[in-house]
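In: mind folding the following:
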Amino acid sequence: FSQQVDVAMTSNCSFNETDHLMQTLELLIYVPVFFFGLVLNAAALLVFCVFLRKWTESTIYMTSLALMDLLLLFPLPFKMHAAQHRWPAGLQPLCSVLESLYFVGIYGSIYTITCIAVDRWVAICHPFKAKQLRSPRAALAACAAVWLLVVAAIAPTMYRFRDGGHADFHCFHGFSPKGWRPAVIACVQVFGFLLPAAAVVCCSAQTIWTLQRSGQRSAQSRACVKIIYSSLSAFLLPFTPSHIAIFLQFLVRLIEDCGHQARISLFIQLALCLSNVTCCLDALCYYFIAHEVRSTKHLRASVMGLRRATSSTSEL
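Out: From the prediction side, this is the model:
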């Protein structure tokens, strides 16, 4: 989430202290996030593309997610520079490209994680249909659709939401008023977060319920449930505060009290900054998801056996 915070919310309020504090916090957060995120995601791609000989649904989704995270990490050095320095007006096209890449990485990650949750739900909750619905080709088509959808939705809009001019500017800051129209914010909130979050939460909850209902109390079942909880936390913790912050930024433009504006501005910028930790959280989830893949085959067989027994009993 780019820090598109309109620092000068009103002409009578000053946010110099907030901006100075955030410049320090950004460096403390972005530097380790960039380093660890780059190393972990590059290592994940190396494992998926070189060492693993067989492409499965999970490895395809995780490869796409790693690419999305690397796309998100690429603009971070430019964000750190833009927070400290103003850019000449001639660099506005470059800024729009970097902002587009940043948002594509964020929302591409959100939808890829949604695909992983749905794929897990199909494998565990609908084991009979999984053979027809799940395949490496279907996973590859889903990832390609996510890339095309996110690029088509974000890339054209970034150029329209930044006002051209001849003055120096801060990249990743200061969308034009067109970027804060109610229709735009509603689309970002609903299609960018609420619908994917609802799908992830519902699929995760039903998967956990199915595992517990199956009567499996093995270490594999317990580990799978823990992995689902971890994946759900890794999705909600970075993205929920940042989208709340976007909504608050939309509302704060109507607030006239400078004290409230300063506090909300600090929360907005800090929440958007911390959302970049998702690159590291996703990389840590790769190991757990890979472990889950090995357990899912046995769990799906157990669920299928339970449902066959239930079906036979109901026919008596």
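In: contacts and neighbour counts: CA atoms only from here.
Out: OK.
In: which residues in the chain form helices?
Out: The residue ranges that make up the helices of the chain, judged by DSSP state H, are 16-46, 57-73, 76-84, 92-125, 127-133, 136-160, 182-189, 195-213, 219-252, 258-274, 278-315.
In: elements contacting the last one?
Out: Read that as helix 278-315. Contacting helix 278-315 under the criterion 3 or more CA pairs under 8 Å, 6 or more residues apart in numbering; DSSP states H and E are the following elements: helix 16-46, helix 57-73, helix 92-125, helix 127-133, helix 219-252.
In: how about this one, so we can line them up?
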Amino acid sequence: MTFFVISRLLFLHLLLIVLHISSALEVNSSNRSFPKGRSLVVSNGTLPDQHKEQIQSYRTELVVPLLCLFAFVIGFPTNTLALWLLVLRTKKLPSTILLINLTTCDLLLLLVLPFRIVYHFLGNNWTFGEPFCRIVIALFYGNMYGSVVCLALIAVDRYVALVHPFGAKTFRSNKNSIYMSVFVWIVVAAAAVPLLASKQSYNIKNLSITTCHDALPLEEQEKYFLPYFATLFSLCFLLPLLVVLFCYSAVLHTLMAEGKRFAHAIRVTVLMLTVFIVCLLPSNVLLLLHYSKSDFANNDLYVPYLITSSLSTFNSCIDPFIFYYVSKDFRNRLREALRCSGSDSESSSESRTKMTLLSKMSGTE
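Out: Predicted coordinates:
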């Protein structure tokens, strides 16, 4: 029961945040004074002095790339291992198909992090050209929200399997999983296309750098990126979060009512909530507050957003642990792979020992 109370309180808290952001955005549409937004405002190829201070901050040039580097170092090998196991070693069950899509989204997001790391280490100077800037930003946001939607569909799959086991025979099929996979990639494409179609890099004359998505014209921010990110927040983050809360609260309620052990389900729930609340919620809320005219948003939120955006990439590091608890077949295959690697190392060490003994024996003879 405690979990249900927490879920309802969290839902009400998120609802208040959305209402606050919505009211702030309404004020923003009626008041067109100079904003302090998420994206710094570029005008005639220059940045105002207060924005120059932010983009030259050590936090954007050191802290942000170090966070991205840590996420890449941890997330890329773990997701590569997970994808190898899911594609080549596990049975193609409905849940496995969804996990493959989630891993693919995470890997595509992680693959663009090295370019963002170099960009920030160079003092927020983009040297890879405008087309590639669009591709990197589109892959970053598209796959981030695609992975969120995929996590929600995995929660629905677990909900049907445990709460409605008789209906699961019809719903949980490979065919339906393929349909859900197609839906995930439609979301990825819908999130990526607006970024691919808009100019992302601007030459900042008074800093002698070229920014990528960080400095945008005021009109572009208000008329293009505000509705774009507001739609992503509502449909690709808030709605999936509510779906996850509903599905896993129902799963825990069912397991508790049947007197079954639910430590396993609690681990999955905690990991899911960690991804949504710790990794993704701060960056998504700050993303919209940057465009608003509320008292809180009048503070400079550019640097905090970049930091929380970097922290949001840590969801790719947590997802492999979700695979471990969601799929029993994945757990077994991972253990087999680890045992094989351990036995291979032991056999190689044994062979080296035997060769050493033989050389010693031949030497004494």
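In: ok, now which ones touch I185 of structure 1?
Out: With contacts defined as CA atoms under 8 Å, 6 or more residues apart in numbering, I185 of structure 1 is in contact with 179, 246-247, 250.
In: now structure 2: which of these match?
Out: Using both residues aligned by TM-score structural alignment, their matches' CA atoms under 8 Å as the contact test, the members of these still in contact in structure 2 are 246-247.
In: let's see if you can find the most crowded of the contacts of I185 of structure 1.
Out: Within those, neighbour counts (other CA atoms under 10 Å) peak at I246, which reaches 23 neighbours.
In: out of everything not next to it in sequence, what's closest to it?
Out: Spatially, and ignoring its direct neighbours in sequence, I246 of structure 1 is nearest to I268 (7.1 Å; CA to CA, 6 or more residues apart in numbering).
In: give me every residue that touches the one you found.
Out: Per CA under 8 Å, 6+ apart, neighbours of I268 of structure 1: 5, 242, 245-246, 248-249.
In: same thing but 10 Å
Out: Residues in contact with I268 of structure 1, defined by CA atoms under 10 Å, 6 or more residues apart in numbering, are 3-5, 241-249, 262.
In: and for A189 of structure 2?
Out: Contacts of A189 of structure 2 were listed using CA under 10 Å, 6+ apart, and they are 138-139, 142-143, 146, 183, 196.
In: again, but for W121 of structure 1
Out: When contacts are counted by CA under 10 Å, 6+ apart, W121 of structure 1 touches 115, 127, 130, 200, 202-208, 210.
In: what do we get in structure 2 for it?
Out: Using TM-score structural alignment as the criterion, the counterpart of W121 of structure 1 in structure 2 is Y159.
In: distance of that match from K175 of structure 2?
Out: Look at Y159 of structure 2 and K175 of structure 2: by CA to CA, to the nearest Å, they are 18 Å apart.
In: and G37 of structure 2, by the same measure?
Out: Where K175 of structure 2 is concerned, G37 of structure 2 sits at a distance of 44 Å (CA to CA).
In: before we move on, the earlier item: the residue nearest to I246 of structure 1 -> structure 2?
Out: When the structures are aligned by TM-score structural alignment, the residue of structure 2 matched to I268 of structure 1 is Y305.
In: what lines up with T60 of structure 2 in structure 1?
Out: So, by TM-score structural alignment, T60 of structure 2 is matched to M22.
In: selection in PyMOL covering whichever of the contacts of W121 of structure 1 are buried, please.
Out: One line in PyMOL is enough to select the buried members of the contacts of W121 of structure 1, burial here meaning 16 or more other CA atoms under 10 Å:
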select buried, resi 115+127+130+200+203+204+205+207+208+210
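In: for the contacts of W121 of structure 1, give me a markdown table that also has distance to C273 of structure 1.
Out: What follows is those, written out as a markdown table (distance: CA to CA, whole Å):
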| residue | distance to C273 of structure 1 |
| --- | --- |
| C115 | 25 |
| P127 | 40 |
| A130 | 39 |
| V200 | 23 |
| C202 | 27 |
| C203 | 28 |
| S204 | 27 |
| A205 | 29 |
| Q206 | 32 |
| T207 | 32 |
| I208 | 31 |
| T210 | 36 |
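In: among the contacts of W121 of structure 1, which one lies nearest to L149 of structure 1?
Out: Nearest to L149 of structure 1 out of the contacts of W121 of structure 1 is C115 (CA to CA; 13.5 Å).
In: identify the residues contacting that closest one.
Out: When contacts are counted by CA under 10 Å, 6+ apart, C115 of structure 1 touches 58, 61, 109, 121, 139, 142-143, 146, 196, 199-200.
In: ok, back up a step: which residues does the match of T60 of structure 2 contact?
Out: 16, 28, 83, 266, 269-270, 273.
In: and if you look at L27 of structure 1?
Out: With contacts defined as CA under 10 Å, 6+ apart, L27 of structure 1 is in contact with 33, 77, 79-81, 83.
In: would you turn those into JSON lines with neighbour count?
Out: Compiled in JSON lines, these are given as follows (neighbours: other CA atoms under 10 Å):
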{"residue": "V33", "neighbour count": "21"}
{"residue": "P77", "neighbour count": "14"}
{"residue": "K79", "neighbour count": "24"}
{"residue": "M80", "neighbour count": "17"}
{"residue": "H81", "neighbour count": "15"}
{"residue": "A83", "neighbour count": "22"}
